[in-house]
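1. no sequence on hand, only this structure:
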């Protein structure tokens, strides 16, 4: 008899076929809506493996109800949606999907930087709303990118990939990380500085740290106060690393110039969120890794992780070893 697994959102047929070779597959068929809590609770009690997404809250209560679960495979790099401690206590493996989304997320981060700096959404709306009647010297002017200073907070894989893109725009790249990356400094021509210096000197600040208790509110009132009035903040990491109330106040008080956000503390972000009302905020619905090929690679890697765990092997991308 094949081991049973549950998938919390509809996946491409090729991924289902990959899993079905080894497992008996059940799946929440709705592509747009998360699996209801009561359905997930029922499934967790009878499956050996769980394939979940960042939108699924796999908390201690859910994990405690699972009697046969061997592995939770998260289709994401981050795993703050899973109670790792509770899973570890029950001997349940937890895996993630690092690496495959690096370049795609770096693409989106730089695209968001450009869209925010050059006011692309605002300009497009201006055109579609019939407001473009003439040309004037300072009409819809934004911040120059070429030759500007980029500060990267968190120089992981995505941070290094972003630095490569920035060098193509002849940007001066500063970075702050919990440990220095001497090889990256030499290869990319980037410079390590403390966080205060980075915030003071950067024209663009990109936050790329994972979300942990230590990184919560990495950007808060004090950090925003250090930034230039002409600077732009970009967050494609996790919503919790930026204090949204402090960011809103900094924007309306002209302490910084603009912000580009792909992530929020609460997702989906409510449509009446104050930040969404500001013209100098470019907001996206967490699409950092949303390249077609990348998402398929992520799903396939998550499936491979799950299969390894189900078969009693140690998956390559185990996060609670």
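-> That came in fine, so what should we check first? What you are looking at is a predicted structure, and each value in this text was computed from that prediction instead of being measured.
2. contacts and neighbour counts: CA atoms only from here.
-> Noted.
3. quick one: the helices in the stretch 201-321 of the chain?
-> When secondary structure is read from DSSP state H, counting those that start in this stretch, the stretch 201-321 of the chain shows helices at 221-226, 244-252, 292-310.
4. got a markdown table for those, with mean neighbour count too?
-> Shown next, in a markdown table, are those (neighbours: other C-alpha atoms under 10 Å):
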| stretch | mean neighbour count |
| --- | --- |
| helix 221-226 | 17 |
| helix 244-252 | 17 |
| helix 292-310 | 21 |
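5. so which of the ones you listed comes closest to residue 318?
-> Nearest to residue 318 among the helices of the stretch 201-321 of the chain is helix 292-310 (8.1 Å), distances taken as C-alpha to C-alpha.
6. that closest one: how far from the chain's middle?
-> Centroid separation for helix 292-310 versus its chain: 18 Å, with C-alpha atoms, centre = their mean, to the nearest Å.
7. by contact count, what packs against it?
-> Counting by 3 or more C-alpha pairs under 8 Å, 6 or more residues apart in numbering; DSSP states H and E, the packing neighbours recorded for helix 292-310 are helix 13-20, strand 49-52, strand 71-74, strand 93-95.
8. put together a markdown table for those, with mean neighbour count on each row.
-> Shown next, in a markdown table, are the helices and strands packed on helix 292-310 (neighbours: other C-alpha under 10 Å):
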| stretch | mean neighbour count |
| --- | --- |
| helix 13-20 | 15 |
| strand 49-52 | 24 |
| strand 71-74 | 28 |
| strand 93-95 | 26 |
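9. distance to residue 219 for these - can I get that in TSV?
-> Formatted as TSV, those follow (distance: least, C-alpha to C-alpha, whole Å):
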stretch	distance to residue 219
helix 13-20	38
strand 49-52	29
strand 71-74	27
strand 93-95	28
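10. quick check: which of these is nearest to residue 7?
-> Residue 7 lies closest to strand 49-52 among the helices and strands packed on helix 292-310, at 4.7 Å (C-alpha to C-alpha).
11. hmm, who's touching that closest one?
-> The contact list for strand 49-52 (C-alpha atoms under 8 Å, 6 or more residues apart in numbering) reads 3-9, 44, 69-75, 302-303, 306, 310.
12. so how far is it from its chain's centroid?
-> 20 Å.
13. same thing with stretch 23-42?
-> For stretch 23-42, the distance from its own C-alpha centre to the chain's C-alpha centre is 23 Å (C-alpha atoms, centre = their mean).
14. buried residues, it. List them.
-> Residues 23, 25-28, 34-35, 40-41 are the ones in stretch 23-42 that count as buried (16 or more other C-alpha atoms under 10 Å).
15. please apply the same query to stretch 95-111.
-> Within stretch 95-111, judged by 16+ other C-alpha under 10 Å, the buried ones are 95-98, 100-110.
16. keep only those of the residues you listed that are in strands.
-> Those of the buried residues of stretch 95-111 mapping onto strands are residue 95, per DSSP state E.
17. this is the other structure I want to compare:
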């Protein structure tokens, strides 16, 4: 008999084919988010569970998880949707998918940066609604990206990839990270030993930090007040590092010229005022959404499950 694998969301076709070849798969065919009780029902009698961002894999989930489950693999790098301490108490292995999202997410950060700076949402809306009245000297004037100062919070793989791309735009890059990087990984960027020291240098600010107790709600009114007036905010990290009310107020007041956002607190139920603001460039969490990246993520998720159920070390483990 094949081991039983519960999967909470639909996956790329080649990943589903591999899963079906090796496992007795139970999958959420509807592909809409499941609540805790529905995921637990799917996991009844399973040997492994493959979850995704937004699934409520909290302490209550692990308390009720069937004893048959040995591993919870997540189709993500981030694990803020998983209570890692509760998993450790229950003896459940957790695996994630690091190292394969870097370029896709960095590309999206740059799409957001350019789109927000050059008022791309407003321009596209004029084309789609046939409301463009023609070229004129004062039409949709945005902010130039080339030669500006870019700040990066979180200089991990994705932050470094964003910094590398910034060199092609002759940007002056500044960054904050918990530890300073070696010179070969800084790409000429200037290190700041605190976020407060970084912020005055950020005409553009790109967030690449995890969601933690320290970072949740970090981007609030006092944070935004330390940026140069008219800065542009980019977020491809996690939605809850931003205080939505304060960012929306800053966008209305001109403290921020624009924001490019791919992630949101409570997504898909985002703060509705974002939709009505002309100076937002908004995407539905597309950071890793390329065929190559999603396939690589699925491969790593299944590699984690294969190894665990074979009694081997998981290649991409996550500890509490």
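-> Alright, I've got the coordinates. Only a predicted model underlies this, so the values are computations on that prediction, with no experimental measurement involved.
18. TM-score for the pair, please.
-> Here the TM-score for the pair of chains, by TM-score structural alignment, normalised by the length of the second structure, is 0.94; 318 aligned residues with a C-alpha RMSD of 1.6 Å.
19. about what we covered before: mind checking which of the helices and strands packed on helix 292-310 of the first structure is nearest residue 138 of the first structure?
-> Among those, strand 71-74 comes nearest to residue 138 of the first structure, with 47.5 Å by C-alpha to C-alpha.
20. return the member of the buried residues of stretch 23-42 of the first structure nearest to residue 213 of the first structure.
-> Within those, the smallest distance to residue 213 of the first structure is 25.5 Å, found for residue 34 (C-alpha to C-alpha).
21. all strands of the stretch 1-150 of the first structure, in order?
-> Per DSSP state E, counting those that start in this stretch, the stretch 1-150 of the first structure carries strands over the ranges 4-7, 24-27, 49-52, 71-74, 93-95, 149-153.
22. comparing the longest one with the second structure, how large is the average distance?
-> Pointing back at strand 149-153 of the first structure there. Its matched residues in the second structure lie on average 0.4 Å from strand 149-153 of the first structure after superposition (mean C-alpha distance after the TM-score superposition for the first structure).
23. give me the stretch of the second structure that whichever helix or strand comes after that strand matches.
-> With elements assigned by DSSP states H and E, the helix or strand that comes after strand 149-153 of the first structure is helix 157-167. Under TM-score structural alignment, the match for helix 157-167 of the first structure in the second structure covers residues 157-167.
24. closest to the centroid, which residue in the second structure?
-> Among the residues of the second structure, residue 237 comes closest to the average C-alpha position under C-alpha atoms, centre = their mean, at 4.1 Å.
25. and it, how far from residue 263 of the second structure?
-> Distance, residue 237 of the second structure to residue 263 of the second structure, using C-alpha to C-alpha, to the nearest Å: 7 Å.
26. next: residue 119 of the second structure.
-> 19 Å.
27. tell me which of the two has more neighbours.
-> residue 263 (24 against 19; other C-alpha atoms under 10 Å).
28. wait, that one sits on residue 288?
-> No: Residue 263 of the second structure is beyond contact range of residue 288, at 11.6 Å (criterion: C-alpha atoms under 8 Å).
29. closest to residue 232 of the first structure out of the helices and strands packed on helix 292-310 of the first structure?
-> Between residue 232 of the first structure and those, the tightest spacing by C-alpha to C-alpha is seen for strand 71-74, at 31.8 Å.
30. between the buried residues of stretch 95-111 of the first structure, which is closest to residue 61 of the first structure?
-> Of all the buried residues of stretch 95-111 of the first structure, residue 95 has the smallest distance to residue 61 of the first structure: 19.3 Å, by C-alpha to C-alpha.
31. tally of neighbours for the closest residue to the closest one other than its chain neighbours?
-> Ranked by C-alpha to C-alpha, 6 or more residues apart in numbering and with sequence neighbours excluded, the top spatial neighbour of residue 95 of the first structure is residue 318, at 4.5 Å. Using other C-alpha under 10 Å, residue 318 of the first structure has 17 other residues around it.
32. again with residue 289 of the first structure
-> Residue 289 of the first structure: 22 neighbours (other C-alpha under 10 Å).
33. residues in contact with the closest residue to it other than its chain neighbours?
-> Take residue 289 of the first structure and drop its neighbours on the chain: the residue closest to it by C-alpha to C-alpha, 6+ apart is residue 105, 5.0 Å away. Going by C-alpha under 8 Å, 6+ apart, residue 105 of the first structure touches 158, 236, 288-290.
34. how about those in CSV, adding distance to residue 214 of the first structure?
-> Below are those laid out as CSV (distance: C-alpha to C-alpha, whole Å):
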residue, distance to residue 214 of the first structure
158, 20
236, 18
288, 23
289, 24
290, 27
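35. which of those does the second structure keep?
-> Retained in the second structure by both residues aligned by TM-score structural alignment, their matches' C-alpha atoms under 8 Å are the following of the contacts of residue 105 of the first structure: 158, 236, 288-289.
36. so what's the residue count around residue 129 of the second structure?
-> Using other C-alpha under 10 Å, residue 129 of the second structure has 8 other residues around it.
37. separation between it and residue 122 of the second structure?
-> 11 Å.
38. ok, now residue 291 of the second structure?
-> 28 Å.
39. now do the same contact list for the nearest residue to residue 24 of the second structure once chain neighbours are set aside.
-> Among residues not flanking residue 24 of the second structure along the chain, residue 4 sits closest, at 4.6 Å (C-alpha to C-alpha, 6+ apart). Counting by C-alpha under 8 Å, 6+ apart, residue 4 of the second structure makes contact with 23-26, 45-48.
40. could those be laid out in a markdown table, adding distance to residue 145 of the second structure?
-> Converted to a markdown table, the contacts of residue 4 of the second structure look like this (distance: C-alpha to C-alpha, whole Å):
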| residue | distance to residue 145 of the second structure |
| --- | --- |
| 23 | 49 |
| 24 | 51 |
| 25 | 48 |
| 26 | 48 |
| 45 | 54 |
| 46 | 51 |
| 47 | 50 |
| 48 | 46 |
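41. please list which of those residues are preserved in the first structure.
-> With both residues aligned by TM-score structural alignment, their matches' C-alpha under 8 Å, the contacts of the contacts of residue 4 of the second structure that the first structure also has are 23-26, 45-48.
42. and the furthest pair within the residues you listed?
-> Among these, 23 and 45 lie farthest apart (C-alpha to C-alpha), at 13.0 Å.
43. by neighbours, which of the kept ones among the contacts of residue 105 of the first structure wins?
-> residue 236 (27 neighbours).
44. hang on, it packs against residue 265?
-> No: in this structure residue 236 of the first structure lies outside contact range of residue 265 using C-alpha under 8 Å: 11.9 Å.
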